[in-house]
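Participant: quick one: sequence plus predicted model below, questions after.
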Amino acid sequence: MSGVPNEVRGVVAEGYEEVREAFATVVAQERPDYAGQLAAYVRGRQVVDLWAGPETDGVDGDTLFGVFSSTKGAAHLVVALLVQDGVLELDRPVASYWPEFAAGGKEGVTLRQVLAHQAGLIGADTGFTPEELADDRALAARLAAHRPYWRPGAAFGYHALTIGALTGEVVFRTTGRTLQQVYEERIRAPYGLGFFLGLPEEQEHRFRSLLPMDPTPEQRAELGAVPQGPATLEAISFNTHGEHPTDLEALPNSRLVRAKGPASVGGVASARGLAGMYAAAVGVLGGGHAPLLKADTVAEFGQVHAHGIDVVARTPAAFVLGFQDPTVRYPWLGAGSFGHSGAGGSQAFADPRAGLAYGYTRRRFAYPGGAAPENVELVAAVHRAATR
């Protein structure tokens, strides 16, 4: 840990000075070893490009961190593109693409239901091995034969570790390419994004390992007071119930996970990469790039499909198609916003009505898990500046 005070580096555009101030406040309130990044695009230009971290760690704007479920945003941008191309149909049964999926009473489950976390296929009774969780096709083979944990369409619940494998297998069955390959060929490489689903060995030098959550005694007591059960829907969804319980914090530090880039949780990214992907999706990246998604596709995938109590997390939630509805956490964002947070604290989204794309990463797993609390102030500052 460096003894030198952590400093904010990078630039903001004129009119976004309050964003730098808000980020500096975050850095000042964190531990001295805090490392994180903040980036935003607004109507065709990058207006925020900030980072902080001990100089001894070599963190800069291109550094890559594990972004957990923010990976789901990249995965389902691939699905949105294939729907836009006419390759996939949202209301077609998954089993028509993937016949083995029909087992266990799933023959009528549609791609739309899977994307809305309504399929009930959150895990397996006996759990998964670490090797299976790193390999979407192995995970899909296990899931195909499994019965749903609720009647598909009757409820929704967070498919934390499985949704990317489910949608990824549909992509593979229709294109002959893995979801990761399609993402690389159509999204990451053409736009030069620092957001990888499968990190090449030659890019490993950019990655910084995740640091575990370091709760205060009060926070530790709060975590200990949360009811835990060995076979609850939440335990099954996060694979903590079987013979090989998943240590969520350890996932991005596994070279196997980084190399394979499982589409639910295995991505590594910079804030530039997160924001840049959403900017490319809705056409606010600039540089002459055409939008990845047409307006009708953005509207379809930005519609709320599941809203109410998540039966896995037992908390209020809302999902659009394959993405979270970020207005649940940031209610000032425009209707039709879509994005995804990650367990370690990352957050990324697009607000098409404001012409805004946002990305935030941090190195240490944030308390209590999910989008780090500081995102509330950071998103508010960026949005105020963008819509002023």
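Facilitator: Right, received. Where do you want to start? Residues are numbered from 1 along each chain as shown.

Participant: when you work out contacts or count neighbours from here on, use the C-alpha atoms and nothing else.
Facilitator: Will do.

Participant: show me where the stretch 1-150 of the chain has strands.
Facilitator: For the stretch 1-150 of the chain, applying DSSP state E, counting those that start in this stretch gives strands covering 8-12, 36-42, 45-52, 65-66.

Participant: comparison target below:
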Amino acid sequence: MTVTKYEGDVAEGFGRVADAFVANFDERGDTGAACAVYVGGKLLVDLWAGTTNRTGGTEHPDGSDGAPFTHDTRSVLFSVSKGVTTVCLLMAAEAGQLELDYPVAHYWPEFAANGKDAITVRQVLAHQAGLIAPTEPLTAQQVQDWTPVTQALEKQAPLWAPGTAYAYHAMTVGWLAGEVLRRATGSRPSQWLREKITEPLGLHMTFGAHLDDPDLALIGEPLPAAPDATPAIDTVDAAMLDRVMGLGAFDGLDLFSAVNRADWLEPEIPAGNLVTTAHDLAKLYAATVSDVDGVRLLQPGTVRDARLPLSVGAPYVGVDEGNRWGTGFMTDSLRRRMTGAGSFGHDGAGGQLGFANLEQQLSFGYQTLRPGGVPDDRAEALCRALRACL
């Protein structure tokens, strides 16, 4: 049996996390990945291993070319982006620049069209706005330009009466929340992230990246699904799913290929194309529950309020996978236990995960270059090991 060699450091008492990290390679198909854990503002786990396809080679079946995965290797973390965008809006709310329970139209008057005048900022973050996809397909250039997307969404009628249902806004929530932030503060998520988060904390984290970024690794070929597995998305109408995931601008049914193209990677997509490392993701979340290098992003009361579950059970579109959403964050659930009660964060397509736990003063980040099949136990295996260490 091959035993993968990893690089990095593991504090005493956290060896089980390293064991699970190795097992993700030797038993669960990882090819290039990293994992980091902070407790009390201190970095206790910082691991990386494997290879990348940062030069675009395809010598290996998984799409990698054998270049080493390093501590600084960045990759797209898909919907992990939503948790980071949420942190931006919560910071703005703490600063008194927006109110979560005010109508979106208070900041963005045009949004009130077609029965959306009462939808609140909190409902947008909780996937309750009823705007899961544009009614008319967009182009990649419109996505790049930002405003055409927000204008398309502001004109739409919601799919359901506001406040009566929810469904996952896979891509649109980024523009909805991001435009609220822009209208209320003058900063889109990229600017807020840079000025208020990454510069103070010293992070290499952006919404989007250029293909020539030397630290960028492309996403590899997905792992195969189990023979008897039925992905939840297979229960959704394919045309609807394509618009939900791709907006009409990209192939929403094959995001793992679309993500490696410049037209998807380079725009600012606050719900889907955060590019960073596991370490920097964990450090950001650490600063939501503790002081890190003298920086704290959120106060305890804000965290407690944001993690209260708002959207649970069967969604308006799709099936109930067991997820629970608060104000922008996924909270602990049977599907995503994280480190148990009080955990909040967000996962991403292909297996990525970032979260924190206020009471435990803990944060976690996991990135992988090889998207998981169905089921995908890699992040949860790391979380089980982490729980056993606490």
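Facilitator: That came through fine. Nothing here was measured: the structure is a model prediction, and the numbers come from that model.

Participant: TM-score for these two?
Facilitator: Laid over one another, the chains give 0.89 as their TM-score (TM-score structural alignment, normalised by the length of the first structure), with 374 aligned residues with a Cα RMSD of 2.4 Å.

Participant: from the strands of the stretch 1-150 of the first structure, which stretch is densest packed?
Facilitator: Among the strands of the stretch 1-150 of the first structure, ranked by average contacts under mean count of other Cα atoms under 10 Å, first place goes to strand 65-66 (a mean of 32).

Participant: give me the mean distance between that strand and the second structure.
Facilitator: Once the two are superposed, strand 65-66 of the first structure sits an average of 1.0 Å from its aligned residues in the second structure (mean Cα distance after the TM-score superposition for the first structure).

Participant: residues in contact with that strand?
Facilitator: Contact with strand 65-66 of the first structure is made by 207-210, 252-253, 266-270, 344, 361-363, as judged by Cα atoms under 8 Å, 6 or more residues apart in numbering.

Participant: could you do stretch 368-384 of the first structure as well?
Facilitator: 16, 18-19, 22-23, 26, 40, 223, 329-330, 332-333, 341-347, 354, 356, 358, 360, 366.

Participant: can you flag which of the residues you listed belong to helices?
Facilitator: Residues of the contacts of stretch 368-384 of the first structure located in helices (DSSP state H): 18, 19, 22, 23, 26, 223.

Participant: any idea what the first one aligns with in the second structure?
Facilitator: In this case it means residue 18 of the first structure. Under the alignment (TM-score structural alignment), residue 18 of the first structure pairs with residue 16 in the second structure.

Participant: quick one: contacts for the counterpart of residue 152 of the first structure in the second structure?
Facilitator: Matched to the second structure by TM-score structural alignment, residue 152 of the first structure sits across from residue 162. Residue 162 of the second structure sits next to 116, 118, 119, 128, 129, 130 when contact means Cα under 8 Å, 6+ apart.

Participant: can you rerun that using 7 Å?
Facilitator: Taking Cα atoms under 7 Å, 6 or more residues apart in numbering, we find residue 162 of the second structure in contact with 119, 128, 129.

Participant: run a quick neighbour tally on the counterpart of the second one in the first structure.
Facilitator: Residue 128 of the second structure maps onto residue 118 of the first structure when the alignment is built from TM-score structural alignment. Neighbourhood size, residue 118 of the first structure [other Cα atoms under 10 Å]: 28.

Participant: so residue 356 of the second structure makes contact with residue 363?
Facilitator: Yes. Using Cα atoms under 7 Å, residue 356 of the second structure makes contact with residue 363 at a distance of 4.0 Å.

Participant: any common contacting residues for those two?
Facilitator: Here residue 356 of the second structure and residue 363 have 285, 286 as joint contacts, going by Cα under 7 Å, 6+ apart.

Participant: what about the match of residue 152 of the first structure, distance to residue 126 of the second structure?
Facilitator: Distance from residue 162 of the second structure to residue 126 of the second structure, counting by Cα to Cα, to the nearest Å: 12 Å.

Participant: returning to that earlier point: and the strands of the stretch 1-150 of the first structure as TSV, adding distance to residue 81 of the first structure?
Facilitator: TSV is the format used below for those (distance: least, Cα to Cα, whole Å):
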stretch	distance to residue 81 of the first structure
strand 8-12	31
strand 36-42	21
strand 45-52	23
strand 65-66	24
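
Participant: can you pull the contacts of residue 27 of the second structure?
Facilitator: By Cα under 7 Å, 6+ apart, the contact set of residue 27 of the second structure is empty.

Participant: kindly report the same for residue 32 of the second structure.
Facilitator: So residue 32 of the second structure contacts 49, 50, 51, 52, 69, 368, 369 (Cα under 7 Å, 6+ apart).

Participant: now swap in residue 360 of the first structure and tell me
Facilitator: Listed by Cα under 7 Å, 6+ apart, the contact set of residue 360 of the first structure reads 37, 38, 39, 271, 346, 347, 348.

Participant: show me what the second one lines up with in the second structure.
Facilitator: Yep, that's residue 38 of the first structure we're talking about. Here residue 38 of the first structure is matched to residue 35 in the second structure, going by TM-score structural alignment.

Participant: that match contacts residue 368, doesn't it?
Facilitator: No. Using Cα under 7 Å, residue 35 of the second structure is not in contact with residue 368, being 8.9 Å away.

Participant: quick one: the helices in the stretch 51-200 of the first structure, in order.
Facilitator: 71-85, 94-97, 111-115, 130-134, 136-144, 163-175, 179-183, 189-191 (DSSP state H, counting those that start in this stretch).

Participant: can you give the contact residues for the fifth one?
Facilitator: Spelled out, that is helix 136-144 of the first structure. When contacts are defined by Cα under 7 Å, 6+ apart, helix 136-144 of the first structure is touched by residues 100, 101, 103, 132, 133, 165, 166, 169, 262.

Participant: and the furthest pair within those?
Facilitator: 103 and 262 (23.5 Å; Cα to Cα).

Participant: run a quick neighbour tally on whichever residue in the second structure pairs up with residue 97 of the first structure.
Facilitator: Alignment note: residue 97 of the first structure maps to residue 107 in the second structure; criterion TM-score structural alignment. Residue 107 of the second structure: 19 surrounding residues under other Cα under 10 Å.

Participant: with residue 68 of the second structure instead?
Facilitator: Here the count is done by other Cα under 10 Å, and residue 68 of the second structure has 16 residues near it.
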